[in-house]
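K.L.:
just coords:
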């Protein structure tokens, strides 16, 4: 596997290179770069199998590098490295559609090894598939599969028989469909393919079809023609979907559209994949096309249901696993019922997850939860079905509850009340003496409780709350740094900027620009 490493800190870069060579002789670092500008040149010249890049670098960071490469049609497999636990740093990368893994510094050898093994397996699978696709099989399915995946393949490379079948008796009778089978195993996916093939062969309305499976995308793609133009195709797609739902699949989403003359098959498939997330609003019960999606979109915008945040924060603070799961499921159901666009659901759920993480961080500490939250945000942002959305959120509740097992619960009532009081007064200021006096205990005793139960001092707890709120204000508003400083309890803007940079590695201005 040929690898390019893009990292501005020489010591870290050299350490990564040494670790790569130590893990396997099959891994070869073909390029080392100090910033994104060098990275672009090396990646275009070397065409590596994998890119490992930092986020923050001089001249050009990792995100800008990947975005520039994407604009030129280059989307390499990528591992993003960052010293920050906030999901927003990774979210922009996820939107680029190129990031396969996201690792937090300091990187452990075990984590790095697992990621590289995953990349190696993925690369091997892709190469094996390409070799199989080199010769079209009798029904053209392998060519169809390869054509859908490879942007440099031209239609005139198709075998004659495939060309004839793709002509399909006139534009009014040509259709394209894509089926998402969830995280089904190989045997289940093959059963789904056989089921669709049998159903299509027995359907008198179908003239001809091409069916190809793409395991790495958990999908089956279908091109077909009808014996005559069918004014209502919904019955065929609902029939096929019902057949799939009778199988032991976690999910089955079918999206379809009629093809017009000159349509680009790859582009239409991309559109069908994008339609899948509308199942979040349709409940996953219907075959979807643009017309059905437009009907759901008429609901209007989704105001963020902020009334759930105090409920989830209270459940987390009380270490109430049942309450966390209940509020999480109700929140997800509300968003899927009320939203006009699936992205509204995902954005609201990501914000809700942030509220859960906020309180988990207060109790467990940021460092102990950062690794666990990264993959939850990743799963949530990629959710295509109601089940995948609920599972990601409910897993967050479960992981939070499991994390409490390592935190002492003695005196939790006092600490819970203390944390609530700090939340209410961190903007105006509160002292350890005042807080201890309100509980009728000594400051020394309360200080020891903070260290024992939360693992941080009283001062650190107040600072963490102020920094978290400052991040929210900087990311969601166009406020100046001095305005944010005043709102979170700092009268001196310069001191606030210094504290903020110590906590995040960024100045308030840099943080705000990154999150626009």
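P.N.:
Thanks, I have it. What you see is a predicted model, and the numbers here were worked out from it, not measured in a lab.
K.L.:
CA atoms for contacts and neighbours, from now on please.
P.N.:
Fine.
K.L.:
now the host helix or strand of residue 192: how far from the chain's centre is it?
P.N.:
Following DSSP states H and E, one finds residue 192 within helix 186-202. Computed by CA atoms, centre = their mean, to the nearest Å, the chain-centroid distance of helix 186-202 equals 30 Å.
K.L.:
ok, and for it, which residues are buried?
P.N.:
Burial within helix 186-202, assessed by neighbour count using 16 or more other CA atoms under 10 Å, is assigned to 188, 189, 191, 192, 193, 195, 196, 197, 199, 200.
K.L.:
next: stretch 312-320.
P.N.:
Within stretch 312-320, the residues scored as buried using 16+ other CA under 10 Å are 312, 313, 314, 315, 316, 317, 319, 320.
K.L.:
restricted to helices, list those residues.
P.N.:
312, 313, 314, 315, 316, 317 (DSSP state H).
K.L.:
could these be laid out in TSV, adding distance to residue 440?
P.N.:
Written out in TSV, the entries for those read as follows (distance: CA to CA, whole Å):
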residue	distance to residue 440
312	29
313	26
314	24
315	26
316	26
317	22
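K.L.:
the structure to be compared is supplied as follows:
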């Protein structure tokens, strides 16, 4: 599929082009432009299959460009990019014939899905050429037409499947699916090669297969129970490989005939979510999972409350432990996968919403919509749990080296701490000096500094203690007094908790 990208934001344009080129070797970006006028000229010259364009651009808008192309009878498929403020504009573009729109900021998964659907549509249109009709059409064309609800001559399809695969779709058959997903396209392709290699070795006779790249699914049409047994062996061999796929799910469903194909595939895709609770070792049998008895979900609200408190305290270490406890909770009993996914959505939503209130940096970097989409698309435990842990890692990274031009209030707080480091400093005392409430100081300090008040003071005092231990001949007892500690034992305890060393061991390592 040949693509032209028209977008006036250079960074976004380069990002889209880079992602498209890495996504699929069949996608080729043949041209780009930063305004509608240049875009029109390049499109007419290069004749692409697909146009990706922003709406609002200098010189000529994306919508004006598409309307001019349409007036010149240029046939195109297009994706328009729109900000939320331009939503009504986007709807008008769709009514004018645009196939898809994406609201900024859009995710990689959203762009991947839209490109796959349009690519499929383009391939189907090409296959309607007289040379590809009826007997000469590919099986991919037939199956994709069925999925899109397009008319298909089932008699011709039945004759070809019987002749080429000894598969009679006029009577019940099995539809099997294997889900393989990797963030790296090259890695996913290597797992696909392993899959088809195992199919060739294990399945007796040719097997009708086709892929749904947008869903990372590989589908097989199987004749009887014997071929299902062979399918089980393929999955077992995949999982016994020296390196097994990190995100894999498999299952099958019985189809009465090809007229039910579309509905049965939808059911099978939903069935694959059972891999979240049953594990990737289990091949999901549609009939068997109907008999499974699952536990009634009691959402662990106490863990949600706990992690919200930890977020407001910017206590990353305890947050990680709470995330692990939440993950363990869903592995202890058999729950329905939909209930588990919804619980993860609720938990992650609570985390992001609390984080937005606790830290300005988190408010700027954490995207709830992106997290939600990843959770809802999960078909394996690795994907579901990985989304939560990735969220934690993103929070950790975003505050690690965070520096901000602080508000006047926080500048005064930090200045006060620096001047009074030799004294015992309390949040109540500082709030009183600034004539603000302790609660407001706590909220503002955490949001701007990315740390809670007491932890920040402790970190400042310990950094000064390390400097004095290295640069002076003062004892730990003397330094504790200089830094406002009334109890030397408490100072030694705090120092060891922060550094992992006693003051004497620290001196031995660092003082020359």
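P.N.:
Arrived safely. This structure is a prediction, so every number in the text was calculated from the model and none was measured.
K.L.:
can you give me the helices in the stretch 401-516 of the first structure?
P.N.:
Taking DSSP state H, counting those that start in this stretch to define them, one finds helices in the stretch 401-516 of the first structure at 412-425, 432-439, 443-449, 458-476, 481-487, 493-504, 508-514.
K.L.:
output those as CSV; include the columns mean neighbour count.
P.N.:
Formatted as CSV, the entries for the helices of the stretch 401-516 of the first structure read as follows, by neighbours: other CA atoms under 10 Å:
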stretch, mean neighbour count
helix 412-425, 16
helix 432-439, 15
helix 443-449, 17
helix 458-476, 18
helix 481-487, 19
helix 493-504, 16
helix 508-514, 16
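K.L.:
who does the very next helix or strand once past the helix holding residue 192 of the first structure touch, helix- and strand-wise?
P.N.:
Remark: after helix 186-202 of the first structure, the chain's next helix or strand is strand 206-214, criterion DSSP H and E. Helices and strands touching strand 206-214 of the first structure, as assessed by 3 or more CA pairs under 8 Å, 6 or more residues apart in numbering; DSSP states H and E, comprise helix 141-149, helix 186-202, strand 219-226.
K.L.:
could you rerun that using 10 Å?
P.N.:
Other helices and strands packing on strand 206-214 of the first structure, by 3 or more CA pairs under 10 Å, 6 or more residues apart in numbering; DSSP states H and E, are helix 141-149, helix 160-167, strand 174-180, helix 186-202, strand 219-226.
K.L.:
in JSON lines: those, plus distance to residue 284 of the first structure.
P.N.:
As requested, those are exported to JSON lines (distance: least, CA to CA, whole Å):
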{"stretch": "helix 141-149", "distance to residue 284 of the first structure": "24"}
{"stretch": "helix 160-167", "distance to residue 284 of the first structure": "29"}
{"stretch": "strand 174-180", "distance to residue 284 of the first structure": "11"}
{"stretch": "helix 186-202", "distance to residue 284 of the first structure": "17"}
{"stretch": "strand 219-226", "distance to residue 284 of the first structure": "15"}
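K.L.:
of these, which is nearest residue 337 of the first structure?
P.N.:
Relative to residue 337 of the first structure, the nearest member of those by CA to CA is strand 174-180, separated by 21.9 Å.
K.L.:
average offset of that closest one relative to the second structure?
P.N.:
In this overlay with the second structure, the average offset of strand 174-180 of the first structure from its partner residues is 1.0 Å by mean CA distance after the TM-score superposition for the first structure.
K.L.:
how about the strands in the second structure?
P.N.:
In the second structure, the segments counted as strands under DSSP state E are 2-6, 28-33, 50-54, 77-82, 100-103, 173-180, 208-212, 217-222, 248-255, 284-285.
K.L.:
and of the ones you listed, who's closest to residue 492 of the second structure?
P.N.:
Nearest to residue 492 of the second structure among these is strand 248-255 (50.7 Å), distances taken as CA to CA.
K.L.:
find me the equivalent region of that closest one in the first structure.
P.N.:
In the comparison with the first structure, strand 248-255 of the second structure aligns to the range 252-259 (TM-score structural alignment).
K.L.:
in that stretch, what's buried?
P.N.:
By neighbour count on 16+ other CA under 10 Å, the buried set for stretch 252-259 of the first structure is 252, 253, 254, 255, 256, 257, 258, 259.
K.L.:
with stretch 177-191 of the second structure instead?
P.N.:
Buried positions in stretch 177-191 of the second structure, judged by neighbour count with 16+ other CA under 10 Å: 177, 178, 179, 180, 181, 182, 188, 191.
K.L.:
now those as CSV including distance to residue 123 of the second structure?
P.N.:
Compiled in CSV, these are given as follows (distance: CA to CA, whole Å):
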residue, distance to residue 123 of the second structure
177, 22
178, 23
179, 23
180, 23
181, 23
182, 25
188, 22
191, 25
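K.L.:
cool, thanks, signing off.
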